[in-house]
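**Q** requesting a structural model of the entry that follows:
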Amino acid sequence: MPRVGTAGRREPHLEADVKEWIEAVTGEKWPAGADYAAVLKDGVVLCNLINKLAPGSIKKINTTGTSFKMMENINNFQRAMLAYGCTDVDAFQTADLFEGKDIAAVTNSIFALGRQTYLHAEWKGPWLGPKPAEANVREFDDETIAAGKTVIGLQAGTNQGASQAGQNIGAGRKIILGK
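**A** Sure, this is the predicted structure:
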């Protein structure tokens, strides 16, 4: 998972990873020298990205119009991202991107989307971020469960060698010197 320190702290290397991944997925080149947040701000790139991952997720992408239309693109992307399997916690707020309030949150959301692609067998790559852990469900029979109840776990420690020898329970030590 990408490491982002304090809220709003942008990390250029993570943004570079996102740019590279978006280019690889969409097949469209990132505008040379363009600011990361400025390219994403209208939501068009994000809508194209989710439509490549899950075709038909966003029916209409607004390429021109008012600020309201551009924010609509961002909202559509967020809904499609949730439909793709990301959680509410992974989604950034529209203002984080459109008003530039927390671009790091946008980057984290795109990483969450990139991790989600591992869970879609129809997607053959490229991926972004580490592969999520898979469930490792184990089934035990009653005999094994009963045997486990008789064992003291290692985290509980041991009582071997324990004694109260040398403990003075709050009383001061008296040192008597010989004459």
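**Q** C-alpha from now on. contacts and neighbour counts both.
**A** Noted.
**Q** tell me the spacing between residue 98 and residue 135.
**A** Counting by Cα to Cα, to the nearest Å, the separation of residue 98 from residue 135 is 37 Å.
**Q** for these two, indicate the residue with more neighbours.
**A** residue 98 (20 against 6; other Cα atoms under 10 Å).
**Q** in contact with that one, which residues?
**A** 41, 42, 71 (Cα atoms under 8 Å, 6 or more residues apart in numbering).
**Q** switch the cut-off to 10 Å
**A** Going by Cα atoms under 10 Å, 6 or more residues apart in numbering, residue 98 touches 37, 38, 40, 41, 42, 43, 67, 70, 71, 74.
**Q** apart from its chain neighbours, what residue comes closest to the last one?
**A** Nearest residue to residue 74 in three dimensions, chain neighbours excluded: residue 43, at 4.8 Å (Cα to Cα, 6 or more residues apart in numbering).
**Q** Proceed likewise with the subsequent sequence, for comparison:
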Amino acid sequence: MSINRAPKSGFAAEAQKKINSKYSEELAAECLEWVKEITGEPINTSGDMDNFYEVLKDGVILCKLVNAIKPGAVKKINESKMAFKCMENLTAFVDVCIKTFNVPNQETFQSVDLWERQNLNAVVICLQSLGRKVGQYGQPSIGPKEADKNVRQFSDEQMRAGQTIISLQYGSNKGATQSGLVMGNTRHM
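**A** Predicted coordinates:
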């Protein structure tokens, strides 16, 4: 937790415990290994939460990562350890992920997720998603391969034939009747 926050209790503590339970040390270590390989920075690649947080919290390594993939992606990397400067780095990283590498919004994180150690799993998900997208830039990728589009072309005749078939998704009303219903009678439970 951040030094500036009171310890969570009650429902907030339970919710934080549930969020933390989704964190995978193996996936985090894989992400840090990938970051180390691309950036060439001498970072500790242990996947425990404390190390993952300490390596990435200021956003400098993350900005260097996207600059190593695509030079000039982040214009200015703030080396200062002041909170708002570090959060600017994190925001710049996420913006580049979305706008340059087409990482979906739902697979990114907010800067407070990392800076205040709220949701480190979201950071792992973002790094994996970025890792899938960078193959086109000649970089090694991580995580499962992204699916390719399977566009199908149907002729007009096939489209008309498909409109005449009643799908099983519409259900069936065979055997349904209103026998036994008497108007005005109350429902007995």
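**Q** need the max-distance pair from the contacts of residue 98 of the first structure.
**A** 37 and 67 (15.3 Å; Cα to Cα).
**Q** what's the distance between the residue mapped onto the residue nearest to residue 74 of the first structure from the second structure and residue 44 of the second structure?
**A** Under the alignment (TM-score structural alignment), residue 43 of the first structure pairs with residue 59 in the second structure. Counting by Cα to Cα, the gap between residue 59 of the second structure and residue 44 of the second structure amounts to 15 Å.
**Q** between the two, which is the more surrounded one?
**A** Neighbours per residue (other Cα under 10 Å) separate residue 59 of the second structure from residue 44, with residue 59 holding more: 26 against 14.
**Q** do you know how far the more buried one is from residue 123 of the second structure?
**A** In terms of Cα to Cα, residue 59 of the second structure sits 11 Å off from residue 123 of the second structure.
**Q** quick one: the helices in the first structure?
**A** Secondary structure of the first structure, counting by DSSP state H: helices at 12-26, 36-40, 44-53, 67-84, 94-98, 103-116, 142-149.
**Q** angle of the longest one against helix 44-53?
**A** Okay, so that is helix 67-84 of the first structure. In terms of direction (axes from the mean of the first three to the mean of the last three Cα atoms, to 10 degrees), helix 67-84 of the first structure departs from helix 44-53 by 30 degrees.
**Q** next, count neighbours for the aligned partner of residue 14 of the first structure in the second structure.
**A** Taking TM-score structural alignment, the alignment pairs residue 14 of the first structure with residue 27 from the second structure. By the criterion of other Cα under 10 Å, residue 27 of the second structure has 18 neighbours.
**Q** and what of residue 98 of the second structure?
**A** 16.
**Q** show me what it lines up with in the first structure.
**A** In the first structure, residue 98 of the second structure lands on residue 82 (TM-score structural alignment).
**Q** distance of that match from residue 50 of the first structure?
**A** For residue 82 of the first structure, the distance to residue 50 of the first structure - Cα to Cα - is 11 Å.
**Q** now residue 142 of the first structure
**A** In terms of Cα to Cα, residue 142 of the first structure sits 47 Å off from residue 50 of the first structure.
**Q** follow-up on the earlier one: residue 37 and residue 67 of the first structure: which is more packed in?
**A** residue 37 (19 against 11).
**Q** adding distance to residue 169 of the first structure, write the contacts of residue 98 of the first structure out as a markdown table.
**A** A markdown table is the format used below for the contacts of residue 98 of the first structure (distance: Cα to Cα, whole Å):
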| residue | distance to residue 169 of the first structure |
| --- | --- |
| 37 | 64 |
| 38 | 68 |
| 40 | 66 |
| 41 | 67 |
| 42 | 70 |
| 43 | 68 |
| 67 | 72 |
| 70 | 71 |
| 71 | 68 |
| 74 | 66 |
